[in-house]
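*Asks:* model this:
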Amino acid sequence: MHALAAQAERGSDGAEMAVVPEPGRVESRRYDTVFDDALRCAAVLAEYGVRRGDRVLFCLPTSWTFVTAFLGCQLLGAAPTAIAVPTSFGRAAGFDGQVKDLVAYLRPAAVLARAAVVQASEAVTDTVFIDADVLQERAASAEASLQRFRLPSENDLAFIQCTSGSTGRPKGVMISHANLAANLAQSAAATGWSAEDTSVSWLPLYHDMGLISGIMVPVYTGGSSVLMPPTQFLRSPVEWLRNITAMRGTLAAAPNFAYGYTADRVRDSDLEGVDLSSWRMAFCGAEPIHPGTIQRFVDRFRPWGLRQDVFMPCYGMAEATLTISMSPHNAPVRVDTIDRTAAVTHGQVIDVDPGEASGMQVVACGAPVVGTEIRVVDGDGEPLGDNQIGDIQFRSPSRTVGYFDLPAETAAAIAEPDWWKTGDVGYLRDGEIRITGRSKDLIIIRGANYFPSDFEQAAEAVPGVRLGTVVAVGHRPEGGDSEELHLIVESYVPADQQEELRQAVRSAVSARSGVPVAQVHLVPRRSLPKTTSGKLQRAKARQLFIEKAAPAPA
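*Replies:* A predicted model of the protein is given here:
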């Protein structure tokens, strides 16, 4: 917020932020205009009763309304929380459950959303719903009073990040302004991000990578920023490349899947006029990084000016604000090939020839950013040396102050004195972290985290599915760029009705979560493995019914 005020003081010398709501239409504003619009939004939010210390739930697509209202909320001293916009409305889409649960959990003073969402929220009565278009109309004519805000202190909450993406009841990661400022400084130092840079982002603003790289770092450094809706990227990924070309973008971030998606979907005929020579850093994180995807992207777009050394693998999480480690820029991506059996069975890193069938490729995600420490520990919490696989922990001034209203969960995530348990597994080598897996059951699809229980509960509601006998797992097919959702379901329906049941399960899960189901595996009763206490064993179920059934690579 201090940086935003400073950028606004530059007036006509300041940089611009831009929103591209649809191809070919660019809406640009200088930082002084952004600041003024944010002040006006703050004034209107105050009229709705939002006060310092309150929480405000944002259910908005990428737009100027999101940007200025989000910043205005912070100027007011309230803590915004962004969530995904429902793709459809009504109970079948899980809207009631999602918003109702979030309102009950976060107890926001207001929910800011589009008219369609507001109209679908009649069942949610515990908060004020604000139509975003109405807020914008009132903000355009409001007198922005300097008395309605003061710059925040270090301990004030900057925002709350929901960790589970668009499904389920998430944990609210509380990020203070001190956490945010520390991580922005760390990211700028690690990348050389400056006022001369222009970032181009399609990432959703409810995702930590999209929020920080798309809005927060540009504001902090005084650089330019270009935001496009994720739906635009998914429909036509070449628009991302066209915006980088038109705006002379220098920085962009995306999960692994997006680079593979772009390389596969963009045709030569789409690339007329595309010039990627200005792109100096492509950050890759949020999900496991696959060397083949990176190389495929570079090879695909090198004829259009893409640098060979553009990629910067990185590692982060919402609990660190965003960035934990970053690879050095303008350096080759480092890949280890280690023995899979030794890694999984003994936690040992043994290098093997890249051509070995037992080899598992692991990408180096860089050294900790300045001020952050990483360690790898065994099951007893004792630190391990290099090339030993264990649980990854970090500590940093950017580390969350904890989960909102969840003291037990916060305490469980902290290893004394102040190390945070990431839930990921990996090893250190030459000061850089490598991620080999994760101890949590989270499913990561296209960079978004999902709780298996959300998919399982949706499937259990389908007639013909036995309650408590559904396992949801992520599985990355050979050569794939991201995990896919697989459901293993015990069923009692006869064989001639099983295809109909599969389709019903797919429809129910996708309607509730917005995530497509790659495959529904129907298995006989009492097939799913369980612990002695009766808990379903997801990892073992995946091994039994998916990995063993997967076709061997040619």
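
*Asks:* okay, CA-based contacts and neighbour counts for the rest of this
*Replies:* Noted.

*Asks:* Now do stretch 18-27: everything it contacts.
*Replies:* 28-29, 62-64, 224-229, 232, 239 (CA atoms under 8 Å, 6 or more residues apart in numbering).

*Asks:* Skipping its backbone neighbours, what lies nearest A5 in space?
*Replies:* Spatially, and ignoring its direct neighbours in sequence, A5 is nearest to F35 (6.9 Å; CA to CA, 6 or more residues apart in numbering).

*Asks:* looking at this, the one you found is in a strand?
*Replies:* No: per DSSP: H, G, I helix; E, B strand; the rest coil, F35 lies outside any strand segment and is helix.

*Asks:* structure for this one too, so we can compare:
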Amino acid sequence: MDRTLQRELYRRLDQSPERHALAYINNRGEFSWRTLEEVCRQAAGYSPRLKELGLGQGDVCILALPSNAFCATLLITTLLLGAVPLLVAPPILQLKGRYSNLTQVLRHMIRKTKPKIVIVPKAMMPMREELEGHQKRTHLLFEEEGLSPDLSAGIPQVTPAESDIAAMQLTSGTTGFPRVCVWQQRNVTAALDGIALAMDLNQEDICLNWTPLYHDMGLVNNFLLCLTKGIPLAMLNPIDFVNKPALWLRGLSDTASTMTWSPNFGFAITAEIVRDDQMEGVRLDRVRAFWNAAERIHLETIQAFYKRFAPFGLHRDSLKTNYGCAENIGGATFSDPHGPIVVEQVDDVVLQQKGMAQPIMRTDEGQRAVQVVGVGRPYPGIEIKILSRKGRPLPDGHVGELALKTPSRMSGYLGQTLETRRALFGDLLRTGDLGYMRGPELFWVGRLRERITTLGRKLDPSDFERVLLRIPNLRHGCFAVFGVDDAQLGTQRVVVVSEVRDSSTRPYRDIVNDIQSQISLQLGVKAYDIILLPKDTLTKTSSGKRRHRYFRQRYLSGELQSLRLSDQEKEENPPIQVQRSSEGL
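*Replies:* Here you go, the predicted model:
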């Protein structure tokens, strides 16, 4: 009998219909649990209308909605109908962004996937004609418009095959439009089985998630995993988390959650912003796993988070790491669910110049060391290989492209044969990520296409993040770093672009000097140009990734230089001083 998402869901529904399934935490921290039967019946209520509009088994349904209860319900409806969900970041998230491309991404996805139905927020009604013009046979719905649930509707029963498409997922799209990963049913169920084993998931667990459903961390590692494995899941809207990170920690305490997920920046801003008075009555003793994933993991961030919340019961060994990608359907490597993370200190110069991770126990005078955080071991069934540029396996400690032999890889990129051939290299999935192995542990160090080569050293943009995090008045995570070829120097010039907080009264020249000196001191390279920009300039991808290569193009065209903040401009137009609490960013 074929194993599919739908069959797993039906099995859970038969075995434990009254078990808690989902809770939605509002911006005041309030929530109530819904049973699996309640969740499925609510989702089934929307199925008659969607079927009437032609949505059936194998049809694509795009959900470009905020990650809230309505989006989660329609996602389940789509699955119950055997349709193929594709979650896309709603353009309303970046309406202020000068370089936002979310509207173009949505239009492109409508053309590319030819969906039967697209559901978007009501705020996008002025774009109705523009969006409807891209596919004549696509029905465009604005949230609840024409979607009144039929409470008498039964739960649809569908029987897709293991080889059928279960879902689609967008890649990061750091330079242009994201690619569409096609996920087959067999690969999704293999991923969920492997993730559950790696996390040592059990029926006593409760999960809380604030990451977006249009990101594979939110969709796979949280929503689909919990739904099919019978794990209660509390959901917090990502916007509410960003506005008030304390909601995350209070939610963990109030729901008695045992595990949660966040990218590194979430740990950083929570440790910095949350006040003691917001933690009154909060205990973190029960949480056995804070999974850190989706971007470069910095030891300094982990240490700061632990130091800040240890007084509230946070266990040091509850801080975990993970590596995954959309092409592999969720997480691929996981740190020990019952032990500490792995960290090693290596010679920074040897790492950057020779691509070798040479461990050092202590640093001699003049020697620069860097601490690299391990991202765990592959879950059962996955094998990892580190490849040279020629595709040959490299030994332990050598940096190369990370490749996976995995039962949970995508079947390909939709409509992109050449890109699929490049990624699916024989029985391997080539990820485009850089890393090295030390025994069974993987250490992630960057992206192949974003490497900066300057004076014989190879750096990743994420290497600069730990430096920029310590510079006062910069917005956390809102930066781009890239290399620009310089024929006279015979190497690349390092360019750093960062947003400045609105409330900053510090002279911009002082910030620039601080960035230059700290990069030189900590990384041993020179930043030839530093551009400070206003808030909401460096918009991210639909999956929240930084667009280093995209903004490199904007720099070379001269666009970023024209937006550069200057002290002269500040003197002529002093910022309005606004009283703000630390609840916002």
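
*Asks:* Could I get the TM-score for this pair?
*Replies:* Remark: TM-score between the superposed chains equals 0.80 [TM-score structural alignment, normalised by the length of structure 1]; 484 aligned residues with a CA RMSD of 3.4 Å.

*Asks:* So which of the contacts of stretch 18-27 of structure 1 sit within strands?
*Replies:* Per DSSP state E, strands hold the following members of the contacts of stretch 18-27 of structure 1: S28, R29, S224, S225, V226, L227.

*Asks:* The third one maps to what in structure 2?
*Replies:* Matched across to structure 2, S224 of structure 1 falls on P232, judged by TM-score structural alignment.

*Asks:* So that match is in contact with I206, correct?
*Replies:* Yes: the criterion here is CA atoms under 8 Å, and P232 of structure 2 meets it with I206 at 5.1 Å.

*Asks:* Next, count neighbours for L36 of structure 2.
*Replies:* The tally of other residues near L36 of structure 2 (other CA atoms under 10 Å) stands at 23.

*Asks:* go on, R538 of structure 1?
*Replies:* 20.

*Asks:* Check which helix or strand the residue nearest to it when sequence neighbours are not counted maps to.
*Replies:* Leaving aside its sequence neighbours, R538 of structure 1 sits nearest to V471 (CA to CA, 6+ apart; 6.2 Å). Assessed by DSSP states H and E, V471 of structure 1 sits inside strand 465-475.

*Asks:* Tell me which stretches of the stretch 51-200 of structure 2 form strands.
*Replies:* In the stretch 51-200 of structure 2, the strands defined using DSSP state E, counting those that start in this stretch lie at 60-63, 84-87, 117-120, 139-142, 165-170, 180-184.

*Asks:* Tabulate those strands in JSON lines, adding columns for distance to L560 of structure 2 and mean neighbour count.
*Replies:* Converted to JSON lines, those look like this (distance: least, CA to CA, whole Å; neighbours: other CA atoms under 10 Å):
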{"stretch": "strand 60-63", "distance to L560 of structure 2": "33", "mean neighbour count": "27"}
{"stretch": "strand 84-87", "distance to L560 of structure 2": "31", "mean neighbour count": "26"}
{"stretch": "strand 117-120", "distance to L560 of structure 2": "31", "mean neighbour count": "23"}
{"stretch": "strand 139-142", "distance to L560 of structure 2": "35", "mean neighbour count": "18"}
{"stretch": "strand 165-170", "distance to L560 of structure 2": "27", "mean neighbour count": "25"}
{"stretch": "strand 180-184", "distance to L560 of structure 2": "29", "mean neighbour count": "24"}
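
*Asks:* Figure out which of those is closest to L538 of structure 2.
*Replies:* L538 of structure 2 lies closest, by CA to CA, to one member of these: strand 165-170, at 20.0 Å.

*Asks:* in the stretch 451-554 of structure 1, which spans are strands?
*Replies:* According to DSSP E, counting those that start in this stretch, the strands that the stretch 451-554 of structure 1 contains are 465-475, 484-491, 517-523.

*Asks:* Columns distance to C162 of structure 1 and mean neighbour count on top of those strands, output as CSV?
*Replies:* Putting the strands of the stretch 451-554 of structure 1 into CSV (distance: least, CA to CA, whole Å; neighbours: other CA under 10 Å) gives the following:
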stretch, distance to C162 of structure 1, mean neighbour count
strand 465-475, 20, 21
strand 484-491, 21, 23
strand 517-523, 23, 17
